[in-house]
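Participant: Kindly generate the corresponding structure for this input.
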Amino acid sequence: MEVESPGGSESRFIRMIGLRLPMVNQGDDLAELIVEAAAEAGERIEDGDVIVVASKVVSRAKGYVVNPNEVKFGLRSRLLAWLTGREPWEIELIRRGGELVFIMPFSKATRGTGFPELCSVDPTEARRMVESAGDVMLMRVRGLTLLDAGMDYSNCPEGHVCLLPPDPDAEAREIADRIEELTGAKVGVVLSDTEFQPMKIGSIDVAVGVANIFPIRRRFGARDYFGRPKFGGDDSVADELAAAAALLMGQADEGIPVVLFKGVDVEFSREASSEIWRAPSSKVVRVVAIGALKTLVAKLLRLA
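Facilitator: Predicted structure coming up:
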């Protein structure tokens, strides 16, 4: 895929190449598979390229895959499972993955919205799946708010679930370093995961880990087209790359878990990590509490 972006008197181009990989299993050298897939696609990995990798293939390669029958759970997980309509082993894995933010009665929340019926090739089966899924849990994981702490069934071995890598930045760094070892090229790596969008139907891929690239474009306060300082400009480049890569990756059986970007304007930094653009949990709680209080006052006084 080639995208043209007008800039000044010259046009800028970004190339996106989806890379098909064989089935990835525990112990596979993921970086080597990526280099081989690029060569098969007629592409050479070069300095300045950015590679987006679906976190799911990292989980499979590193063994972050769990057999539900082997999960031990206690009373708290049993009680929370009863409350949410989930399996105790699911709750146990979710609780291990992060800090609870919010429990959403998903099936009730979707009734009458057109979801998932309007988004499915089989509306009846889609509704059945949603009704039988139980509540979903929003969890705070390494500064991100993720559905079920990133636990997922799709594209995992039969009878298993995939967990989010415990340190996505470290996984991205390992892939970047190994690719440099194999090719001599210094590349950026983004690990992506699919998440839902609050108050909006549909999911979107976001960055959960980065290596070698600064995840935010440092343009806050830069002059706009009319010469005024702009309140903004700090684009989340890592998230934008993850979302763009999803256009080629897809969510089902496309078999493209890696996308190679060429010509992307990013700031390369070996010290950068995804921690840079994540607010501390304590700060988030305080801000939400203050915002909720101000909103309540505005509503009570009918100011808005």
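
Participant: When you work out contacts or count neighbours from here on, use the C-alpha atoms and nothing else.
Facilitator: OK.

Participant: helices and strands around the helix or strand encompassing residue 193, which ones?
Facilitator: With elements delineated by DSSP states H and E, residue 193 resides in strand 188-197, which encompasses its position. When contacts are defined as 3 or more Cα pairs under 8 Å, 6 or more residues apart in numbering; DSSP states H and E, strand 188-197 sits against strand 50-54, helix 55-62, strand 144-147, helix 168-183, strand 200-211, helix 237-249.

Participant: Among these, show me which one is buried the most.
Facilitator: Among the helices and strands packed on strand 188-197, strand 50-54 has the highest mean neighbour count (mean count of other Cα atoms under 10 Å), at a mean of 28.

Participant: how far does that one sit from the chain's center?
Facilitator: Between the mean C-alpha point of strand 50-54 and the mean C-alpha point of its chain there is a distance of 11 Å (Cα atoms, centre = their mean, to the nearest Å).

Participant: Also stretch 115-127?
Facilitator: Using Cα atoms, centre = their mean, the distance between the centre of stretch 115-127 and that of its chain works out at 23 Å.

Participant: what's the closest of the helices and strands packed on strand 188-197 to residue 264?
Facilitator: Ranking the helices and strands packed on strand 188-197 by proximity to residue 264 (Cα to Cα) places strand 50-54 first, at 7.4 Å.

Participant: Residues contacting stretch 275-287, please?
Facilitator: Where contact means Cα atoms under 8 Å, 6 or more residues apart in numbering, the residues beyond stretch 275-287 that reach it are 140, 142-144, 215-216.

Participant: before we move on, the earlier item: now for the helices and strands packed on strand 188-197, which one comes closest to residue 298?
Facilitator: When the helices and strands packed on strand 188-197 are ranked by distance to residue 298, counting by Cα to Cα, first place goes to strand 200-211 at 24.4 Å.

Participant: Just the angle for the closest one relative to strand 188-197, thanks.
Facilitator: Counting by axes from the mean of the first three to the mean of the last three Cα atoms, to 10 degrees, strand 200-211 lies at 160 degrees to strand 188-197.

Participant: what angle sits between strand 200-211 and helix 168-183?
Facilitator: Taking the same axes, to 10 degrees, strand 200-211 and helix 168-183 form an angle of 60 degrees between their directions.

Participant: Strand 200-211 packs against which elements?
Facilitator: Contacts of strand 200-211 with other secondary structure elements, assessed using 3+ Cα pairs under 8 Å, 6+ apart, are made with helix 168-183, strand 188-197, helix 237-249.

Participant: Now show me the structure for the sequence below, then we'll compare the two:
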Amino acid sequence: MERVNKFLEAKSEEGEQIREVRVIPLTLTNPVTPEFASTMTAGQFFIEVLKERGISIENKDVLVVTSKLVSLFDGRTIKLKDVIPSRKARILGKFFHKDPREVELIMREGKVKFVIPFKKIAKHPILWKKMLKFSADPEGTREALDISTYVFVVRNHAAYLDDAGIDFSNSPSEYVTLLPKDPCKSAQKIREEIKQLTGKDIAVIITDTVSELGRMGSQDIAIGYSGIDPITRKSGKRDLFGEPHLGGNDMVIDSLAGMAGLVMGQMDESTPATLIKGLRYDSEKPDKDYKGMELVDYPPGLTVRSTFLTFLTTLWFYIVNFFTFQRWPRKR
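Facilitator: Below is the predicted model:
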């Protein structure tokens, strides 16, 4: 025990005192509608919610909000019946079994980078068995799969977004919800409104849900932020043994989005926001070279180049591996 205490004492002398971090859900009694959202701003709304819940807001708190709720206050909801699909949208919709009006909205949001044949992939016997194992309603899963036959992936806000992040379900009747045009500006506006109304300086993060490549399930990530440095800047620092470390650039805003996502949920939880208290973070740093999510985004064209170089290098690895004429070591 004494030996363990020595480690703990040394750590407490070098580092800051550890504080408890709390994630407080902001649950709503009723869902927000476009009509209601038009009567006030997002900042005013959150102040009212916090007052009703008896939650005090303090400096350095972090408000994490789903993009869908922000979109409602930004006026980014649209009636699907009002969308007139172009010829391109009608042709693509026919070949990929999607509503041409949905295709039209996806195209307006950005260029489609690739298309996932979701139904064909999901019908793999082992994967399908897993999907049903994790399903709360197997029949509902089957019905949903018939709707989501193909997924169009669009690159936006430094993320690969399924169907451009447009929410065709779980939206008010007859509406679909688009992502905020500029989530960082929306986050900044909410932050400034809260500061004006309360005098408290907080950070705001806007989230969306994306699929996890190669894993079952999805993950909440950040698509916008304000008042917080989105990434830690520790690359090159010496590690515990004095060696320079290439890593250390942790995506703070994605980690917080993931924490909040576990509390907010994606179905009928009616919790579109959380307030995180007790977290130590670096404030946002002004940058003349990058704006918003550009700071953490890959430069244009680098993704394609990286994929190509990775493919060639991996091919070269397999060629060299083959000519070693030796089996791969067994797992121990």
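
Participant: thinking again about what came up before, ok, and the most crowded of the contacts of stretch 275-287 of the first structure?
Facilitator: By neighbour count, taken as other Cα atoms under 10 Å, the most surrounded of these turns out to be residue 215 (29 neighbours).

Participant: which one in the second structure is aligned with it?
Facilitator: The pairwise alignment with the second structure assigns residue 215 of the first structure to residue 230, based on TM-score structural alignment.

Participant: quick revisit: can you tell me which of the contacts of stretch 275-287 of the first structure is nearest residue 21 of the first structure?
Facilitator: The closest of those to residue 21 of the first structure turns out to be residue 215 (Cα to Cα; 25.8 Å).

Participant: can you tell me which residues contact the closest one?
Facilitator: 236-239, 272-274, 276-277.

Participant: which SS class is it?
Facilitator: Here residue 215 of the first structure is recorded as coil under DSSP: H, G, I helix; E, B strand; the rest coil.

Participant: thinking again about what came up before, mean distance between the strand holding residue 193 of the first structure and the second structure after superposition?
Facilitator: For strand 188-197 of the first structure, the mean distance to aligned residues of the second structure following superposition is 0.5 Å (mean Cα distance after the TM-score superposition for the first structure).

Participant: can you list the helices and strands packed on strand 188-197 of the first structure in a markdown table and add distance to residue 268 of the first structure?
Facilitator: Output for those, formatted as a markdown table (distance: least, Cα to Cα, whole Å):
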| stretch | distance to residue 268 of the first structure |
| --- | --- |
| strand 50-54 | 10 |
| helix 55-62 | 21 |
| strand 144-147 | 22 |
| helix 168-183 | 12 |
| strand 200-211 | 9 |
| helix 237-249 | 12 |
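
Participant: burial measure for residue 78 of the first structure, as a count.
Facilitator: Neighbourhood size, residue 78 of the first structure [other Cα under 10 Å]: 17.

Participant: give the contact list for the residue nearest the centre of the second structure.
Facilitator: The residue at the geometric middle of the second structure, judged as the C-alpha nearest the mean C-alpha position with Cα atoms, centre = their mean, is residue 221 (2.0 Å). For residue 221 of the second structure, the residues meeting the contact criterion (Cα under 8 Å, 6+ apart) are 207-210, 253-255, 257-258.

Participant: so which pair among these is furthest apart in space?
Facilitator: For those, and using Cα to Cα, no pair is farther apart than 210 and 253, which are 14.6 Å apart.

Participant: What is the equivalent residue in the first structure for the residue nearest to the centre of the second structure?
Facilitator: The criterion is TM-score structural alignment: under it, residue 221 of the second structure has residue 206 as its aligned partner in the first structure.

Participant: dump the residue contacts of residue 7 of the first structure.
Facilitator: Under the criterion of Cα under 8 Å, 6+ apart, residue 7 of the first structure has no contact partners.

Participant: What residue in the first structure is paired with residue 11 of the second structure?
Facilitator: The pairwise alignment with the first structure assigns residue 11 of the second structure to residue 8, based on TM-score structural alignment.

Participant: whoops, residue 178 of the second structure was the one
Facilitator: Checking with TM-score structural alignment, residue 178 of the second structure has residue 163 as its match.

Participant: From what I see, that match and residue 67 are in contact.
Facilitator: No - with the criterion set as Cα atoms under 8 Å, residue 163 of the first structure and residue 67 do not qualify as a contacting pair; they are 10.9 Å apart.

Participant: and for these two, which residues touch both?
Facilitator: Contact criterion Cα under 8 Å, 6+ apart; no residue bridges residue 163 of the first structure and residue 67 by contacting each.

Participant: quick one: which of these two has more around it?
Facilitator: The residue with more neighbours, out of residue 163 of the first structure and residue 67 and counting by other Cα under 10 Å, is residue 163; that gives 25 against 13.

Participant: quick one: that one and residue 242 of the first structure, what's the gap?
Facilitator: Separation of residue 163 of the first structure from residue 242 of the first structure (Cα to Cα, to the nearest Å) stands at 19 Å.

Participant: re the thing from before, closest to residue 240 of the second structure among the contacts of residue 221 of the second structure?
Facilitator: Nearest to residue 240 of the second structure, judged by Cα to Cα, of these is residue 255 at 23.3 Å.

Participant: what lines up against that closest one once you look at the first structure?
Facilitator: Under the alignment (TM-score structural alignment), residue 255 of the second structure pairs with residue 240 in the first structure.

Participant: Skip the chain neighbours and tell me the closest residue to that match.
Facilitator: Closest residue in space to residue 240 of the first structure, ignoring its immediate chain neighbours: residue 206 at 7.6 Å, by Cα to Cα, 6 or more residues apart in numbering.

Participant: Do a quick rundown of the strands in the stretch 51-200 of the second structure.
Facilitator: For the stretch 51-200 of the second structure, strands defined by DSSP state E, counting those that start in this stretch occupy the ranges 62-66, 77-79, 112-116, 151-156, 159-162, 175-177.
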